[in-house]
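Asks: Predicted model follows, preceded by the sequence.
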Amino acid sequence: MTLRIAVLAGDGIGREVVEEALKVLDAVSVAGGPAYRLTHFPHGADHYLRTGELIGEDALRELGEHDAVFFGAIGDPRVPPRTLERGVLFAITVRYEMFLSVRPYRLHHPRLTPLDPSVARSLDLVVVREAAEDVFALPGGSIKTDRPDEVSVGTVVFTRRTVEAVVRYGFELATRRAGARRVTVVDQSNAAGVFDIWPRVLEEVAPEFPDVDAWHEAPDAFAMQLVRDPARYDVVVTSWMLGGVFADLAAALVGGLGLSGSARLNPGGLSLFEPTHGSAPKYAGKNVASPLGAIHAMAMLLDANGRPDAAALVEDAIALVLREARIPTVDARSGVPTDRQGDLVVEAIREKSARRAPR
């Protein structure tokens, strides 16, 4: 079967890191991975400034003819904040009901973490967050702007249907992962009644998964424990806003935002895969950004589309280049150019596939 992938490189460093991820996809395909067909979409800041279009109905419909969307990054200082994010990325995720955000984090080498290695060595967790409601359902805004009596108002929305689906996905994921089989729901129900639905749904769903340990924690307690004892956690389930904070904290503990991929999932439908970092316009065109997050996102895409073997090959290659310090860090100061990092991962894939080949 040919894997049909819609590619939106987007803005800033997105174009550079996507190029390296596609280079890796080609190497995996040659090594026995899936055949694939790419469709490139131009949507982002340049397209918007040239045409005035964010993303139109025809393009949205065409995305649905693919097996997955591979996304680079969105955001440009020439365009007002939130214009591109809402007009392109959120337009896609809303249209295709991508209500789950999944971000895995694993420490590949002690030099990458700011924690004591003895504390961080077992860090291997996934942050699952709701990605359709929270503050996005009714975004709100400000009145009397720039006046002493200015007021900003927003609404937080959680529906049982979405919260239950997100919590249930967290349990299902925990049963598929090797190791601890734990689910931690992080919510603010200790202080804000709108979060009461989260621990109630947890209590209702948990008995269906007797082999999974489950509990809920307040955000401040979770943040403290995450840096003191990260091995305590396996699958962390939370809301969009809280999850954004904790996902970035977890990223810092394993080396930085440049390392990890992210998925916006509609199980059984169209899903989108991207690096966790933003467009970083100050690094665009300088060939210094780490493409490992985009490459990891490609591994997640392969896994979600029925090729866990190909995904494992990519993930093992990433682990190898980090473990052996072929890429010493995952930020713009690594000293290894973006395109060279892609080459190093490709070389590692070839090394590993050669070892696996029958003699």
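Replies: That came in fine, so what should we check first? Values in this document were obtained by computation on a predicted structure and should not be read as measured data.

Asks: hey, let's count contacts and neighbours off CA atoms from now on
Replies: OK.

Asks: quick one: the helices in the protein?
Replies: Per DSSP state H, the chain carries helices over the ranges 14-30, 45-51, 57-63, 83-84, 90-95, 117-120, 160-176, 197-205, 219-228, 240-254, 292-304, 308-323, 338-356.

Asks: for the ones you listed, which one ends up most surrounded?
Replies: Highest mean neighbour count among the helices of the chain (mean count of other CA atoms under 10 Å): helix 292-304, with a mean of 26.

Asks: same for that one, what does it pack against?
Replies: helix 14-30, strand 68-73, strand 261-265, strand 272-275, helix 308-323 (3 or more CA pairs under 8 Å, 6 or more residues apart in numbering; DSSP states H and E).

Asks: try this one side by side with the last:
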Amino acid sequence: MKKSFNIAVLPGDGIGPEVMVEAYKILNIINNEFNFKINTREFDIGGIAFDKFGTPLPKKTLDGCIKSDAILFGSVGGKKWTCLSRDKQPERGALLPLRRFFNLFINIRPIKLNNDLKQLSPLRSGIIKNGFDILCIRELIGGIYFGLPKGRNTFNKKNISAFDTEIYSTKEIERIAKIAFQLSLQRNKQVCSIDKANVLESSSLWREVVTTVSKNFPDVQLRHLYVDNAAMQLIKNPNQFDVILCSNLFGDILSDECAMLTGSIGMLPSASLNKNFFGLFEPAGGSAPDLKGKNLANPIAQILSLGLLFEYSLNLQHIARYIELSVIKTLQKGYRTLDISDGKNYINTNQMGTKIAKTLSEIIKNENHIISKNI
């Protein structure tokens, strides 16, 4: 009897449903080629859920996620819903509550640029002559996005003030730091922790705690950078970084910068995990409403996010490698979506998904042939 896994699929808004179709092409091949079964069920979330049910996170969707082994997420939001109250808006009323409900405090974003694809990067070739491989670890459910109090002082209507609270505890910092150090042991054993300890008290604690945690990992080299310097160093020499450890706010900003170093935010996958590595897997980019329905969005981030799902939540690392390799080989053949093209020679969303799926099928068949030949 085949082992089976249950995946909750949340396409969401904007380009989410379009790029999710391309992820299904990958799933279909995997279901046909391996001795396990991936069962999928779709649920509404975000703006489309609000339009149907009056809430961006319906109970049916949450229940479906609870009953699943992992969540494959598209994107949420758009101008249509910005006029809603904060708790009804797709991002604040759906994505952030999902992270909090499942305690998804670990955000992992692999930022890779293969040496053969360095022409995709906006950086000049001399800077990225060897490509780069960075793992950005972001704390996801603490810091200024969730800190209390937050609000507005409206006593003076002519001079309204607003406030948010950046707050971290020792335990919050310890648990994300441990993940960063553990993952670094599987890589080049280097962690760069990002803060603003010269200005912020929360960053001062962050630096102290990360330094303490590092003593349990003597084989890992730790260094600290202020966030403004880190932003500069990523442009100057991205290859100097291995694992980057960030707070919620700093990780949100730097990971997008890292994405553009690869050529487009449409290339960057993301995994949000809890301590058991149950996770939500989504492209790092947004819903891109201007691209909706045009068949121009880059599906690579969604496909690579599926790869991360296999790697972390399903513990099927070989499948993740196949998916990543299929993307690399497709790009090496010269296929480009609009965002990573010269603006003249490109293929559409559907075509890119089909090319990657075809390459994946070829890789798997070739691998099976080699294995059977050696038996």
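Replies: Yep, it's here. Fair warning: this is a prediction, and the values are worked out from it, not measured in the lab.

Asks: TM-score of the superposition?
Replies: Scored by TM-score structural alignment, normalised by the length of the first structure, the superposition of the two chains gives a TM-score of 0.94; 357 aligned residues with a CA RMSD of 1.9 Å.

Asks: show me what contacts residue 84 of the first structure?
Replies: Applying CA atoms under 8 Å, 6 or more residues apart in numbering, we find residue 84 of the first structure in contact with 44-45, 54, 74-75.

Asks: for residue 271 of the first structure, same thing?
Replies: So residue 271 of the first structure contacts 67-69, 96, 98, 263-265 (CA under 8 Å, 6+ apart).

Asks: any idea what it aligns with in the second structure?
Replies: Superposed on the second structure with TM-score structural alignment, residue 271 of the first structure falls opposite residue 279.

Asks: Relative to residue 257 of the second structure, how far out is its match?
Replies: Separation of residue 279 of the second structure from residue 257 of the second structure (CA to CA, to the nearest Å): 23 Å.

Asks: What of residue 177 of the second structure?
Replies: 21 Å.

Asks: Surely residue 76 of the second structure touches residue 13?
Replies: Yes: under the criterion of CA atoms under 8 Å, residue 76 of the second structure makes contact with residue 13 at 4.7 Å.

Asks: higher neighbour count, these two?
Replies: residue 76 (28 against 25; other CA atoms under 10 Å).

Asks: Of all the helices and strands packed on helix 292-304 of the first structure, which one comes closest to residue 150 of the first structure?
Replies: Among these, the nearest to residue 150 of the first structure by CA to CA is strand 68-73 (32.5 Å).

Asks: Just tell me the aligned range of that closest one in the second structure.
Replies: With TM-score structural alignment applied, strand 68-73 of the first structure matches the range 70-75 in the second structure.

Asks: Kindly report the same for stretch 236-255 of the first structure.
Replies: The aligned range for stretch 236-255 of the first structure is 244-263, by TM-score structural alignment.

Asks: tell me the contacts of the aligned residue in the second structure for residue 169 of the first structure?
Replies: Aligned counterpart of residue 169 of the first structure in the second structure: residue 179 (TM-score structural alignment). Residues near residue 179 of the second structure by CA under 8 Å, 6+ apart: residue 106.

Asks: Tell me how many other residues surround residue 289 of the second structure.
Replies: By other CA under 10 Å, neighbour count at residue 289 of the second structure equals 17.

Asks: Since that was my last question, I'll sign off now.
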